[in-house]
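>>> Need coordinates for the following:
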Amino acid sequence: MFLKSIKFQPYPLLSFLFLYGFRQLKKKKKTKVHAYFPARLEPCTLITNKRGFGITAPVSYLLLLPVLKSSTSHRENPKLSITSQLPPSQMGSQEFSLFQTSPHKRSLLHRAPSLIADGFLFVGGAAMALSLVWALISFINPSSTFDTIITYDNTPQGPDLGYDPPEPTFYDDPNLSYSVGEAIKNWDDKRREWLRVHPSFGVGDRIVLVTGSQPSVCKNPVGDHLQLRLFKNKVDYCRFHGCEVFYNNVLLDPKGTGFWAKYPILRAAMVAHPEAEWIYWVDSDAIFTDMEFKVPLEKYKDHNLVVHGWWHMVKQQSWTSVNAGVFLIRNCQWSLEFIDEWASMGPQGPAKEKWGETQKSLLKDKLYPGSDDQSALIYLLLKQRQKWGDKVYLESEYNFQSYWLGVVDGLDNITKGYMEVDREMGKLRRRHAEKVSEFYGEMREQNMKDKGMWRENVRRPFVTHFTGCEPCSGDYNPTYTWEDCWNGMQKALNFADNQVLRRYGFVHPDLLNSSLVTPLPFDFPA
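Down below sits the predicted model:
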């Protein structure tokens, strides 16, 4: 028997040998083909003889050992049969034989060698074509790699902040005004057109949270410190839930002072953020005390203004029936017109003194003689309900905002209740990235609902509003002391901050001590 061994490396030559070998296979009618993957691959070797060949190749190539002999010659010269050289334990094993047929019974499997040969002929041709292309590219550019040849989709996900299309939008109108009282017509169409030419922003319930403080330094010695912490609280909440924050500390309308300062800001924010569906106004002295709670925007899909309040108290003409310090307002034509009407009862309007008297006569429990925005809102809900009322949602099913005096003394007990829930449910104790906090918040909320704990004074209040404390000016309501306000704000801020710090592995053990933090052990509070 004549044997010849050739060492080689180029992949195109391997492909050629595949093609040549299986072309020879197709010419044989009685052929046994045994194919297997060797346990240990060696450098590529070609072995040929008069009637057959075998190839041992790198990992990507199958070892093919066809024995091109008739059944008679195979029996006469078993040395040429590869299977006869295998250990007895592997003789006839399915692991080494692609197919086995009985010589006494014909079946469709008799055609298998030809089908296998055709399959390998196709694979070999494809491999040779790819090898030739790769060799050509490598010859032209020796430094070529798959990364330089194959391109990947690197399209950024989310809004494209680095491009503004040249198509004209409402911003190109020289008559556009950001100020209250300057009418904007067809705002819904203008927003829709802007979103059309900025498709990366899509359509969704984006929120821009708007808050602010006075332009000057606080008179209260600790006022600026409190303003910083109050602002941090709002930034933390928006970081949890993906909303943006606009903090304003200038008067956009010199006449709009005090609580009337918010309406020029809201109008400007709507025009500046056509991508936002909702503008969320939160007074500077309001604190998010449930950092995990997500506003149920789907609930308000048919409304344009969401305020904490009760319709039955509005009908009773009570000044406390609503609170205008925290509210959601949709970015739409209805809201622009409503803000203009609302603000017209303040110093920006022509008859501030008249409106103060009108409001005082309408609301018997109103304490202040002048016109204020809360009284103005109640007036619109009472006197112009047919025009505005259907689009106003007075939220009372959860603590959209809570009066601080009824909240702060119970925060320690609320903390203990939540710790008990976490002890019972191991998933809630799992450490996780801050970015996925919303997932765990929804899980915790559902668990508390299932246990009947989703009720006032047991669940966390969503927003705690320190109405009457005036942390910047220090002109607090004489009904309570400044110490009450200070301690209450410390407890509420640290209560909220603990929900943030827990993501970083720390906690305030004492809600009245803002400086002290301790590390949390693993699996807290198991």
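
>>> rest of the way, CA atoms for contacts and neighbours
Noted.

>>> And the strands in the stretch 51-200 of the chain, which stretches?
Along the stretch 51-200 of the chain, the segments classed as strands by DSSP state E, counting those that start in this stretch run 53-56, 63-67.

>>> Give me the distance from the last one to the chain's centre.
Just to be clear, that refers to strand 63-67. How far strand 63-67 lies from its chain's middle: 55 Å, per C-alpha atoms, centre = their mean, to the nearest Å.

>>> Which other helices and strands does it contact?
strand 32-36, strand 53-56 (3 or more C-alpha pairs under 8 Å, 6 or more residues apart in numbering; DSSP states H and E).

>>> what's the closest of those to F338?
Nearest of the helices and strands packed on strand 63-67 to F338, taken as C-alpha to C-alpha: strand 32-36 at 79.8 Å.

>>> still on that earlier bit, okay, the helices and strands packed on strand 63-67 in CSV with distance to R191 next?
Below are these laid out as CSV (distance: least, C-alpha to C-alpha, whole Å):
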stretch, distance to R191
strand 32-36, 66
strand 53-56, 68
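
>>> Adding mean neighbour count and distance to V458, write those out as TSV.
Listed next are the helices and strands packed on strand 63-67 as TSV, based on neighbours: other C-alpha atoms under 10 Å; distance: least, C-alpha to C-alpha, whole Å:
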stretch	mean neighbour count	distance to V458
strand 32-36	20	69
strand 53-56	19	74
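
>>> To R267, which of those lies closest?
Between R267 and these, the tightest spacing by C-alpha to C-alpha is seen for strand 32-36, at 75.8 Å.

>>> Downstream of that closest one, the next helix or strand is which one?
Next along the chain after strand 32-36, taking DSSP states H and E as the criterion, comes strand 45-48.

>>> which strands and helices sit next to the host helix or strand of T211?
T211 belongs to strand 207-212 when elements are defined using DSSP H and E. Counting contacts by 3+ C-alpha pairs under 8 Å, 6+ apart, strand 207-212 is packed against strand 244-248, helix 262-272, strand 278-282.

>>> Please compute how far the second one lies from its chain's middle.
This means helix 262-272. Distance of helix 262-272 from the chain centroid (C-alpha atoms, centre = their mean) equals 27 Å.

>>> and the angle for that helix with strand 278-282?
Helix 262-272 and strand 278-282 are oriented at 150 degrees to each other (axes from the mean of the first three to the mean of the last three C-alpha atoms, to 10 degrees).

>>> here's the other one to compare against:
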Amino acid sequence: MAKSRNIPRFCFYGSITGILICLYWLWSNPNQNYSQKPNPILFSDGVTSCGSPTGVNTVDRLNNPDNYTFYDDPTVNYSIGQPLTSWDERRREWLNLHPSFKTGVSDRVLILTGSQPKPCKNPIGDHLQLRLFKNKVDYCRIHGYDIYYSNTFLHSEMRSYWTKMPVVRAAMLAHPETEWFLWIDSDAIFTDMDFKAPLTRYKDYNMVIHGWPDAVFGKKSWVGANAGVFLMRNCQWSLDFMEVWAEMGPQSPDYEKWGEIQRSTFPDKEYPKSDDQSGLIYLIIKEKETWGKKIYLENEYELSGYWLNLVGKFLNISNIYEDMEKSVRRLRRRHAEVNTEHYAVVREKYLAGDRRPFITHFTGCQQCNGDHNPIYVGDSCWDGMEIALNFADNQVLRPYGFVHPDLRNGSYVRPVSFDYPA
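Predicted coordinates:
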């Protein structure tokens, strides 16, 4: 039975004054009917209903003026092989029409990654893919980055390691509000969840890759740099560079010729076909003025650290960080996940010895098809991924009050005690 209205006593008094007061009370308190359904939550209630603080710089996602932009130009194409001109001007015009996105644009990063559209052949491949993606989502959540995961081939002929170029090209047009794109292969793991790329260091560059100048320019090695993880600026230079880089790909009529050129350029390249990494290094060496001088070879931190050199160090690195927290109480203070960056800055003052590698790259492991490089013995790839993923996950779990006590066992966690690890 429906509950009756909670009507005040004076409504039952017979006086005219009482009746008038009663009518006024009912009119001014319409929601006193407890059987009435609550008002629906509207889309426009979104932010304010969650108690967001006022005065905080936010972007206006609801504002999109009717002014003509590059999106209205039928000649603008998202695909590799369809060059786009005047991108810097077009992007600037869009930002001027969306001023809320201009604030902080120079530090805005979008993480890009992906995998093949079909299920994995390796029995544990899909499980590994899920965990590898979770690692990237965790990193993005901690630092407030957005992420785009592509599980399709945006160019039917550009597959395997060539598939990244169509994704980056399309993302630049889809996200004019973003200054930097960080492409990270699916087999690469964020293993320092605190670290952020020092973007101010790259103010005069448009692309950043992990590499060594002596190996690139001196030895002319095709492994002198790694193309599986890179930062790329959202600008005309990048669009032009990707068009030139992609001309070495399997969709090009000169694909076989480029394989021959790469093998003749790099003494240590045995693979006969043209590949993206050899193509990238070739352009750095042979067209230094046009492309190479705008590409930064980063080796002061592990933008793409080789997994075989790193996995065996993770237990010792964990102990180094734990000892640091034992000696500095402030570092072991419990905190909200949203405050992680604050403690990362504080921790920098006390770091000594080996620091966590930013990204650990399992090159040659092929977690999806399982056909790893024969130089890797047995299940070393999968065991190494398990350790690296748990090493990273321990950094994520701490604000939630848990930890993996054994880096080789991701299925088991235990709660951490107050003031851990005192």
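
>>> Tell me which stretches of the stretch 301-422 of the second structure form helices.
For the stretch 301-422 of the second structure, helices defined by DSSP state H, counting those that start in this stretch occupy the ranges 307-310, 314-327, 340-348, 380-397.

>>> Tell me which residue is most central in the second structure.
I111 (2.9 Å; C-alpha atoms, centre = their mean).

>>> check contacts around that one.
140, 145-148, 181-184 (C-alpha atoms under 8 Å, 6 or more residues apart in numbering).

>>> Report the separation between it and V168 of the second structure.
Distance of I111 of the second structure to V168 of the second structure, given as C-alpha to C-alpha, to the nearest Å: 10 Å.

>>> Help me confirm that I284 of the second structure is found in a helix?
Yes: per DSSP: H, G, I helix; E, B strand; the rest coil, I284 of the second structure lies within a helix segment.

>>> Which residues are in contact with it?
Shown in contact with I284 of the second structure (C-alpha under 8 Å, 6+ apart): 291-293, 295.

>>> cool, D365 of the first structure as well?
If you count contacts by C-alpha under 8 Å, 6+ apart, then D365 of the first structure has 318-319 around it.

>>> Now do the same for it: helix, strand or coil?
Following three-state DSSP, D365 of the first structure is assigned to coil.

>>> now it: how far from A269 of the first structure?
The value you get for D365 of the first structure to A269 of the first structure, if C-alpha to C-alpha is used, is 33 Å.

>>> thinking again about what came up before, mind putting the contacts of I111 of the second structure in TSV, neighbour count and distance to D275 of the second structure included?
Output for the contacts of I111 of the second structure, formatted as TSV (neighbours: other C-alpha atoms under 10 Å; distance: C-alpha to C-alpha, whole Å):
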residue	neighbour count	distance to D275 of the second structure
C140	17	29
Y145	14	30
D146	15	29
I147	19	26
Y148	14	24
F181	22	21
L182	20	20
W183	23	17
I184	24	17
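
>>> Present the residues you listed as a markdown table; the columns should include distance to E93 of the second structure.
Below are the contacts of I111 of the second structure laid out as a markdown table (distance: C-alpha to C-alpha, whole Å):
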| residue | distance to E93 of the second structure |
| --- | --- |
| C140 | 28 |
| Y145 | 24 |
| D146 | 23 |
| I147 | 24 |
| Y148 | 24 |
| F181 | 20 |
| L182 | 24 |
| W183 | 26 |
| I184 | 29 |
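
>>> In the second structure, what range does the strand holding T211 of the first structure match?
Counting by TM-score structural alignment, strand 207-212 of the first structure pairs with residues 109-114 of the second structure.

>>> is it fair to say V307 of the first structure lies in a strand?
Yes: V307 of the first structure forms part of a strand when assessed by three-state DSSP.

>>> The corresponding residue of the second structure for it: what's it in contact with?
Using TM-score structural alignment as the criterion, V307 of the first structure maps onto I209 of the second structure. With contact taken as C-alpha under 8 Å, 6+ apart, I209 of the second structure is in contact with 225-227, 229-231, 295-298, 303.

>>> what's the answer for Q116 of the second structure, then?
151-153 are the contacts of Q116 of the second structure under C-alpha under 8 Å, 6+ apart.

>>> Can you flag the buried ones in these?
Burial by neighbour count, judged by 16 or more other C-alpha atoms under 10 Å, picks out F153 from these.

>>> Count the neighbours of the equivalent of K383 of the first structure over in the second structure for me.
In the second structure, the residue paired with K383 of the first structure is K286, using TM-score structural alignment. Residues near K286 of the second structure, counting by other C-alpha atoms under 10 Å, number 13.

>>> do P267 of the second structure as well
Residues lying near P267 of the second structure (other C-alpha under 10 Å) number 12.

>>> and whatever residue of the first structure lines up with it, what is it in contact with?
P267 of the second structure maps onto K364 in the first structure, with residues paired by TM-score structural alignment. Contacts for K364 of the first structure were tallied using C-alpha under 8 Å, 6+ apart; they are 317-319.

>>> By neighbours, which of the residues you listed wins?
When neighbours are counted by other C-alpha under 10 Å, W319 leads the contacts of K364 of the first structure with 23 neighbours.

>>> With adjacent residues omitted, what lies nearest to the equivalent of it over in the second structure?
Alignment note (TM-score structural alignment): W319 of the first structure maps to W222 of the second structure. Distance criterion C-alpha to C-alpha, 6 or more residues apart in numbering; nearest residue to W222 of the second structure, sequence neighbours excluded, is S278 at 5.2 Å.
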